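>>> next input, structure requested:
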Amino acid sequence: MDLIVYHYGVEECKPSHAYGPALRDHFLLHYIISGSLSILLSELTEQSAPGITNGDGHKENYIKKSIQFIETNYSRSMSIESLASYIGLNKNYFSTIFSELLGVPPQEYLIKYRVNKACKLLNNKDLAISDISRSVGYDDPLGFSKIFKQIKGVSPKYYGKTLL
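So this is what the prediction gives:
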């Protein structure tokens, strides 16, 4: 199993701190350590995500790296600008090559990816729509439901009850 570190930082936690309530297909490691943890995590991050060269002819590499980033971070708040910045490209150029190679703009790809992940979570009848929406990167369950209906043609509640 590979360890891919894609987010780290320092946070002061209060007693009984909890990170949730969302479902994730990845693990959160929460260490309470004093010392040089940030150096360790910085090293892990650099080693787990080899850089992309900025030369011409690497469009496929940029898109592959962006899809990997989406698959890893879809449950977090994400903008196309932050995605382009992660890849090391200008937002407009990134959007152009993404659309050129995949046939859809990056924002549409991200939305559809999140909705498809939500469809899988809807198999679990014990989960509330609000929990599912947070699990796929939407803090607002109503906004999530509207987007879901635009993509699938039915509400998440109806989809979970009748189409599964």
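>>> going forward, measure contacts between C-alpha atoms and count neighbours the same way
Noted.
>>> pick out the residue nearest the middle of the protein.
The geometric centre of the chain, computed from its C-alpha atoms, lies nearest to Y74 (CA atoms, centre = their mean), at 1.6 Å.
>>> shouldn't that one be in contact with L110?
Yes - here Y74 reaches L110: they are 7.3 Å apart, a contact under CA atoms under 8 Å.
>>> just the buried residues of stretch 139-147, please?
Buried residues in stretch 139-147, counted by 16 or more other CA atoms under 10 Å: 139, 141, 144-145, 147.
>>> this one next, for a side-by-side:
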Amino acid sequence: MSEPVFSIFPNENFVDLSLYQYGMEQCPPAYSFGPATRNHYLFHYVLSGTGRLMANDSRGISHEYQIRSGEGFMIFPRQINTYIADPKLPWEYIWIEFDGMRAREIIETAGLSPDHPVYHAAYKDLRENMKDEMLYIAEHHDAPPFHLMGHLYLFIDYLSRSSSSQMTTSGRVRDFYIKEALNYIEQNFPNDISIENIASFCGLNRTYFGRIFKETVGKSPQQFLLSYRMAKAAELLKLTDLSISDIGNAVGYSNQLHFSRAYKNVYGVSPREWRNKNRVMK
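Purely as a prediction, here's the structure:
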């Protein structure tokens, strides 16, 4: 039996999508992991063999799934789960742990959720492309971070396009509005924008926009905008010599006191304290 491959991604400077851990393992018969929870999204693709997944759905009810070669399963943040290799035909799988502000949106586009955690491919060629990207990441752990992130995006693309999930018309329309909102935030977060501005840009009533945004992204528009701005501020604090005031302006805060207060509410310390602890030395 081959030794498991396990790697930790060395860079945390990515916001929309970030890679955490990845690897590959041929499990011994009846090998089990759990019950456990994860902090991020964790996708397994089964290369050979079979096994079982026991996972809680969105209501906290546990379900059991049989998963075979050519299929996969997604484990969600804070979801209680256990997975067990078959005693006679144990599985070999490859896995990637990732997260980021766009992760939930992407995973839902692929049709995966705590209520539907099993991946079934409708297109064999795209499934094989997805598998190849996962193998590449696992086998090139010493590649530069941006190189690996490029392959993470390719993996995500093939995961979404190979899925057999068929979104409803209303789901496609909702997805369009959310993408428009996220693009607007990404392009305008340094400016003095409001939730009304974002809803108006999408052509939606603010109340309806706030509801579908939270249902899709998992945060209210206000929470997402704040998190996005503070994540961008953290990048600047870590990687640049800009002053605290300039960084506040760069992420939409003309008042340094308001910026420092908002940053402390998210990270627990002031921007200056955070920079002193996390600064990347040049």
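>>> how alike are these chains, TM-score-wise?
Here the TM-score for the pair of chains, by TM-score structural alignment, normalised by the length of structure 1, is 0.64; 110 aligned residues with a CA RMSD of 1.3 Å.
>>> show me the contacts for the aligned residue in structure 2 for the residue nearest to the centre of structure 1.
Alignment note (TM-score structural alignment): Y74 of structure 1 maps to F189 of structure 2. By CA atoms under 8 Å, 6 or more residues apart in numbering, F189 of structure 2 lies in contact with 225, 228-229, 251-252.
>>> same deal with P271 of structure 2?
237, 244, 260, 263-264 are the contacts of P271 of structure 2 under CA under 8 Å, 6+ apart.
>>> please identify the buried residues of stretch 217-226 of structure 2?
In stretch 217-226 of structure 2, counting by 16+ other CA under 10 Å, buried: 217, 219-221, 224-226.
>>> before we move on, what about stretch 265-282 of structure 2?
Per 16+ other CA under 10 Å, stretch 265-282 of structure 2 contains these buried residues: 270-271, 274-275, 279.
>>> C202 of structure 2: neighbour count?
18 (other CA atoms under 10 Å).
>>> now the aligned partner of it in structure 1: how far from E100 of structure 1?
Aligned by TM-score structural alignment, C202 of structure 2 pairs with I87 of structure 1. Distance, I87 of structure 1 to E100 of structure 1, using CA to CA, to the nearest Å: 16 Å.
>>> same question for Q68 of structure 1.
18 Å.
>>> cool, and K149 of structure 1?
27 Å.
>>> so between the two, which is more surrounded?
K149 (17 against 12).
>>> what's the counterpart of that one in structure 2?
So, by TM-score structural alignment, K149 of structure 1 is matched to K264.
>>> so which helix or strand takes in its match?
helix 256-267 (DSSP states H and E).
>>> who does that helix touch, helix- and strand-wise?
If you count contacts as 3 or more CA pairs under 8 Å, 6 or more residues apart in numbering; DSSP states H and E, helix 256-267 of structure 2 packs onto helix 221-239, helix 244-250, helix 271-278.
>>> next, format those as a markdown table and append distance to S194 of structure 2.
Converted to a markdown table, these look like this (distance: least, CA to CA, whole Å):
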| stretch | distance to S194 of structure 2 |
| --- | --- |
| helix 221-239 | 8 |
| helix 244-250 | 16 |
| helix 271-278 | 23 |
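>>> of those, which is nearest D125 of structure 2?
Closest approach to D125 of structure 2 among those is made by helix 221-239 (35.4 Å; CA to CA).
>>> the closest one to helix 271-278, inter-axis angle?
50 degrees (axes from the mean of the first three to the mean of the last three CA atoms, to 10 degrees).
>>> what's next to helix 221-239 of structure 2, contact-wise?
13, 15, 101, 185, 189-190, 195, 210, 213-214, 242, 244, 247-248, 250-252, 262-263, 266, 271, 274-275, 278-280.
>>> mean shift of it relative to structure 1?
Average distance, helix 221-239 of structure 2 versus aligned residues of structure 1 after superposition (mean CA distance after the TM-score superposition for structure 1): 0.6 Å.
>>> the inter-axis angle of that helix versus helix 256-267?
100 degrees.
>>> how far off centre is helix 221-239 of structure 2?
Relative to its chain's centre, helix 221-239 of structure 2 lies at 16 Å (CA atoms, centre = their mean, to the nearest Å).
>>> on that earlier part again, ok, the match of C202 of structure 2 to D56 of structure 1 distance?
Taking CA to CA, one finds I87 of structure 1 at 14 Å from D56 of structure 1.
>>> then G153 of structure 1?
Counting by CA to CA, the gap from G153 of structure 1 to D56 of structure 1 is 40 Å.
>>> repeat that for N123 of structure 1.
44 Å.
>>> residue contacts, the closest residue to R211 of structure 2 other than its chain neighbours?
Leaving out its chain neighbours, the residue that sits closest to R211 of structure 2 by CA to CA, 6 or more residues apart in numbering is S220, at 7.7 Å. By CA under 8 Å, 6+ apart, the residues touching S220 of structure 2 are 210-211, 213-214.
>>> what do we get in structure 1 for S220 of structure 2?
Checking TM-score structural alignment: S220 of structure 2 goes with P105.
>>> distance to G34 of structure 2 added to the buried residues of stretch 265-282 of structure 2, as CSV?
Formatted as CSV, those follow (distance: CA to CA, whole Å):
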residue, distance to G34 of structure 2
S270, 37
P271, 38
W274, 34
R275, 37
R279, 36
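>>> identify the residues contacting S254 of structure 2.
245, 248.
>>> try F144 of structure 1
Applying CA under 8 Å, 6+ apart, the residues near F144 of structure 1 are 133, 138.
>>> okay, it and L110 of structure 1: tell me how far apart.
13 Å.
>>> wait, is I193 of structure 2 part of a strand?
No - under DSSP: H, G, I helix; E, B strand; the rest coil, I193 of structure 2 sits outside any strand and is assigned coil.
>>> what about it, neighbour count?
14.
>>> what comes up buried for whatever helix or strand L101 of structure 1 lives in?
Per DSSP H and E, L101 of structure 1 falls inside helix 91-102. Using 16+ other CA under 10 Å as the test for burial, helix 91-102 of structure 1 gives 94-95, 97-99.
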